[in-house]
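Asks: with the sequence up front, the predicted model follows.
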Amino acid sequence: MKLTRCSSFLGLLLVSNVYAGQQIVQLDDGRQAVLSDDFTWKYLYVSGDEEAVEPTSVAPSNLPTTPETRTSIAASTSLIAGASIIVVDGDNTKVAVEHSGVEIHLVSAQWSDGHLVIDTEITNNGLQPVIKADLNIDIYDLQGNLLASEEHAAFRSIKRMADTYLRPQQTKQGSTIKIEVTKHEQYQISSEISELDHRG
């Protein structure tokens, strides 16, 4: 009996240390999930002789802390492969896509006048100047329902004006993208560079 209590205590201590800085939530079916600061999650598995860790025993993370929001992330079983979860009006939007040495970063997401508004930043790590970059964006809710699929101009230079080209090892602010979708606190976003033109 003492050995079982001791192993339970050590198990709780170990789990608390491993998941410090993350949020643990209790699902409706009794299972628990660990929410990470990078907006990913996984189920928490505890061996039979250990007690479940209560969410209050773990230090809170930077994720939104309303019960409804925390539950919606953990309970969603329709997360899109390769997609990132973004929080509207949050500071943690960090989505990046890369193609041929060019990176486009989605650096913030706000809600304005019926649209999801996303700022972009583009970096050229290649060897040739970039004159055009288009971005294909798919927006999903947390249940995996597709809300919008659009292609947007992320960067355009001015024709025959070399100083507007995105030169190698240069970073510039890209276009602001507006997508009309229903309002949610969080979205899943999947994106890829669909077209890229260089000046030879």
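Replies: Everything's here; your move. Every value quoted in this text rests on a predicted model; they were computed, and no experiment measured them. Numbering: from 1, shown residues only.

Asks: CA only for contacts and neighbour counts going forward, please
Replies: Fine.

Asks: wait, what's in contact with the residue nearest to residue 91 when sequence neighbours are not counted?
Replies: Distance criterion Cα to Cα, 6 or more residues apart in numbering; nearest residue to residue 91, sequence neighbours excluded, is residue 108 at 7.0 Å. The contact partners of residue 108, by Cα atoms under 8 Å, 6 or more residues apart in numbering, come to 89-94, 118-120.

Asks: report the longest strand in the protein, please.
Replies: strand 186-198 (DSSP state E).

Asks: mind listing what's buried in it?
Replies: 186-193 (16 or more other Cα atoms under 10 Å).

Asks: longest helix in the protein, by number of residues?
Replies: helix 2-18 (DSSP state H).

Asks: what's the next secondary structure element after that helix?
Replies: strand 23-26 (DSSP states H and E).

Asks: check which helices and strands the helix or strand just after that following strand sits against.
Replies: Later in the chain than strand 23-26, the nearest helix or strand by DSSP H and E is strand 32-35. Helices and strands touching strand 32-35, by 3 or more Cα pairs under 8 Å, 6 or more residues apart in numbering; DSSP states H and E, are strand 23-26, strand 41-44, helix 67-75.

Asks: and the comparison structure, right after this:
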Amino acid sequence: MKSYLLIASTLLSSSAFANQIVTLQNGKQIQLNDDFTWQYVAPQPAEEDITTSEITQPVIAVPVVPAPVATNVRGTTMVVDSQKPSLQLSQSGVDVVLGASHYEDGELIIPTAITNQGSQAVILVSLQLDVYSPSGERLTEQTVTVWKSIKRMADTYLRPKTNAEGTSIKLAVEQHPKYQIKAEIVEVLTR
């Protein structure tokens, strides 16, 4: 019986903090649930309207705290001349894979592949890249376009549920056997 009470009190206390009550501008109240759903809160009857047969539950007002902004920055160690892809990024239904890199003519070259998982044609995908030496020294910070369609030429759009080879990223950095890289998709334009 004690364990049942302990479980019940734990469930009640966790659910009390999981849901939040918010008052709208029109005076109505809604309950924000931890599963990103919401529902109207029934107005509480006045005390003279309560009969002994009614059971009311107390409403615990929990302050509304904004959720932290999620960033899509991903980092990894990129080994030059490895046979494995280095990193996969996703945003707005677009996946970008940074392939196996190599060093050629004073440039680090990173091939890309793009998949459109969304429902609209993609016309532009841009990445923000920060490249560091193995010791942590920043070598470059660049915004690069890895997919760009030709304006008003529908044949060049990346159609939904398709994939294509993207533009190779060429970075003029000093040669190292491996690099630390942070990447983020900063722009996806669809049509």
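Replies: Nice, thanks for sending it over. The structure displayed is predicted, hence computed values, not measured ones.

Asks: care to give me the TM-score?
Replies: Here the TM-score for the pair of chains, by TM-score structural alignment, normalised by the length of structure 2, is 0.60; 119 aligned residues with a Cα RMSD of 1.3 Å.

Asks: touching the longest strand of structure 1 from outside, list them.
Replies: 79-80, 82-88, 97-99, 104, 128-142, 144, 151.

Asks: what does it correspond to over in structure 2?
Replies: Using TM-score structural alignment, strand 186-198 of structure 1 corresponds to residues 178-190 of structure 2.

Asks: can you check stretch 131-140 of structure 1 too?
Replies: The aligned range for stretch 131-140 of structure 1 is 123-132, by TM-score structural alignment.

Asks: how close does that stretch sit to structure 1?
Replies: Here the mean offset of stretch 123-132 of structure 2 against structure 1 after fitting is 0.7 Å, by mean Cα distance after the TM-score superposition for structure 1.

Asks: contacts for that stretch, please.
Replies: 138-150, 156-158, 179-191.

Asks: map residue 111 of structure 2 across to structure 1 for me.
Replies: That one, residue 111 of structure 2, aligns with residue 119 by TM-score structural alignment.

Asks: distance of the nearest residue to its match once chain neighbours are set aside from residue 169 of structure 1?
Replies: Nearest residue to residue 119 of structure 1, sequence neighbours excluded (Cα to Cα, 6+ apart): residue 176, at 4.6 Å. In this view, residue 176 of structure 1 and residue 169 of structure 1 are 22 Å apart by Cα to Cα, to the nearest Å.

Asks: what about these two, which has more around it?
Replies: residue 176 (17 against 14; other Cα atoms under 10 Å).

Asks: need the contact list for the more buried one.
Replies: 117-120, 154.

Asks: which residue ranges of structure 2 form helices?
Replies: Counting by DSSP H, the helices of structure 2 are 2-18.

Asks: ok, residue 111 of structure 2 touching residue 166?
Replies: Yes: the pair residue 111 of structure 2 / residue 166 is scored as a contact, 7.2 Å apart, by Cα atoms under 8 Å.

Asks: follow-up on the earlier one: next, format the helices and strands packed on strand 32-35 of structure 1 as JSON lines and append distance to residue 35 of structure 1.
Replies: JSON lines is the format used below for those (distance: least, Cα to Cα, whole Å):
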{"stretch": "strand 23-26", "distance to residue 35 of structure 1": "5"}
{"stretch": "strand 41-44", "distance to residue 35 of structure 1": "5"}
{"stretch": "helix 67-75", "distance to residue 35 of structure 1": "7"}
